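Asks: here are the coordinates; sequence isn't available:
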């Protein structure tokens, strides 16, 4: 992944992860797997786990510890009301930026 892609992902990864949690709770490794399935193969697991800590601290997800077949209990993340509101704002912002960028690409002002 190029440096430009890495920098752009830093600003959007939070929204991407929250979007993955829409309607389906998931644990860290599962989220990493979903990201890879969606084409975000170069995102390191450590990056995802650090992001999960941040969105938990921001109150965007509810966390429940569930027993694991192997090892310690897993932290399962569920998008909550505050997370849904944040995600709605993320999509509005994304749409605004995408429209403006497309105008610029097409030579418009």
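Replies: Perfect, I can see it now. What you see is a predicted model, and the numbers here were worked out from it, not measured in a lab. Numbers count the residues shown, from 1 in each chain.
Asks: from here on, just use CA atoms for contacts and neighbour counts.
Replies: Fine.
Asks: which residues are contacting the helix or strand hosting residue 96?
Replies: If you go by DSSP states H and E, residue 96 is part of helix 81-105. For helix 81-105, contacts defined as Cα atoms under 8 Å, 6 or more residues apart in numbering pick out 15, 18, 19, 22, 59, 60, 61, 109.
Asks: filter these down to just the ones in strands.
Replies: Members of the contacts of helix 81-105 lying in strands (criterion: DSSP state E): residue 61.
Asks: helix, strand, or coil at residue 64?
Replies: At residue 64, secondary structure determined by DSSP: H, G, I helix; E, B strand; the rest coil is strand.
Asks: try this one side by side with the last:
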């Protein structure tokens, strides 16, 4: 059974990876896929939306005769990531509280 991945979880995963280092689209997609069961066709629209919302910016670097588009987190993206992480922490604490009630 596949678990539905929320857009916020996917956004948070992408932002967290990009907080560590800038990545080009394919490499970023592979790193996301190592953690979440998503397709390339799912990741790229999220990257476009995050860029449109100024959470990411892009730049191109030449590689073997073509350009690779790299994604870089912005200050607004770091702030958004902190919000997502806080919400995740609150969620985990609530789950832990519920699970702790049954001991």
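Replies: Looks like it arrived, so ask away. This one's a predicted model, so the numbers in the text were calculated from it and none came from an experiment.
Asks: and the TM-score between them?
Replies: Superposed pair, TM-score by TM-score structural alignment, normalised by the length of the second structure: 0.86. Supporting alignment: 102 aligned residues with a Cα RMSD of 1.8 Å.
Asks: how close does the alignment partner in the first structure of residue 17 of the second structure sit to residue 35 of the first structure?
Replies: Under the alignment (TM-score structural alignment), residue 17 of the second structure maps onto residue 20 of the first structure. Using Cα to Cα, to the nearest Å, residue 20 of the first structure is found at 8 Å from residue 35 of the first structure.
Asks: the more surrounded of these two?
Replies: Higher neighbour count among residue 20 of the first structure and residue 35: residue 35, with 19 against 16, using other Cα atoms under 10 Å.
Asks: check which residues of the helix or strand hosting the more buried one are buried.
Replies: With elements taken from DSSP H and E, the one containing residue 35 of the first structure is helix 28-37. Judged by neighbour count (16 or more other Cα atoms under 10 Å), helix 28-37 of the first structure contains these buried residues: 28, 31, 32, 34, 35.
Asks: name the residues that touch that helix?
Replies: For helix 28-37 of the first structure, the surrounding residues in contact (Cα under 8 Å, 6+ apart) are 17, 20, 41, 42, 43, 45, 48, 49, 52, 75, 76.
Asks: of these, which belong to helices?
Replies: When the contacts of helix 28-37 of the first structure are checked against helices (DSSP state H), the matches are 17, 20, 45, 48, 49, 52.
Asks: in CSV: the residues you listed, plus distance to residue 86 of the first structure.
Replies: Shown next, in CSV, are those (distance: Cα to Cα, whole Å):
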residue, distance to residue 86 of the first structure
17, 12
20, 14
45, 23
48, 18
49, 19
52, 15
